[in-house]
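*Asks:* sequence unknown, structure follows:
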């Protein structure tokens, strides 16, 4: 039972991080093309929901939101807090 739950948790983390990464890419492209953007709150929410690694990698891969403190400090901080919480559960 424990292994099954861990499997689903791992799949969830993989998917939410992929979404965080893709949203950074999509928002960067929309910014370049002066199109409707993904809100900063949505990008941060994805990090809070477990996508902080994907969002962080996307930030630096696409050089997007790297001048905004709420992202350069916030996303790594979210990752640290989430890592701590996961370690408490495991």
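*Replies:* It's in. Just so it is clear, the model here is predicted, and its values are computed rather than measured. Numbers count the residues shown, from 1 in each chain.

*Asks:* switch to C-alpha atoms for all contacts and neighbour counts from now on
*Replies:* OK.

*Asks:* Name the residues of stretch 42-60 that come out as buried.
*Replies:* By 16 or more other C-alpha atoms under 10 Å, the buried positions in stretch 42-60 come out as 43-44, 46-48, 50-56, 58-59.

*Asks:* Got another one to weigh against that:
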């Protein structure tokens, strides 16, 4: 079942790209004092294997980096994503 790895990896990359762009969009909206994306949405996206995209976006756009919940929570979710992903890949292979 190793042949199922590339599509899963592509999905992982696309999901994290979407998470990264979501942080960029929220930063833009924050600067323009417009409607914002809820913090819960960031965490749901991060918990669903998008934590690396959110974390990268946080640092690239310097967004949400002063919020303790984000500076601790998103890296923890990133670590959990890696651990769960590792065990899922072992299960598939």
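*Replies:* Yep, that arrived. This structure is a prediction, so every number in the text was calculated from the model and none was measured.

*Asks:* Among the buried residues of stretch 42-60 of the first structure, which are located in helices?
*Replies:* Counting by DSSP state H, these place 43-44, 46, 52-56, 58-59 in helices.

*Asks:* Can you convert those into JSON lines and add a column each for distance to residue 88 of the first structure?
*Replies:* Below are those laid out as JSON lines (distance: C-alpha to C-alpha, whole Å):
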{"residue": "43", "distance to residue 88 of the first structure": "26"}
{"residue": "44", "distance to residue 88 of the first structure": "23"}
{"residue": "46", "distance to residue 88 of the first structure": "22"}
{"residue": "52", "distance to residue 88 of the first structure": "18"}
{"residue": "53", "distance to residue 88 of the first structure": "19"}
{"residue": "54", "distance to residue 88 of the first structure": "22"}
{"residue": "55", "distance to residue 88 of the first structure": "23"}
{"residue": "56", "distance to residue 88 of the first structure": "23"}
{"residue": "58", "distance to residue 88 of the first structure": "27"}
{"residue": "59", "distance to residue 88 of the first structure": "28"}
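
*Asks:* And these, which is closest to residue 84 of the first structure?
*Replies:* Set against residue 84 of the first structure, the nearest of those by C-alpha to C-alpha is residue 52 (13.4 Å).

*Asks:* quick one: the closest one and residue 81 touch, right?
*Replies:* No: with contact defined as C-alpha atoms under 8 Å, residue 52 of the first structure does not reach residue 81; the gap is 10.4 Å.
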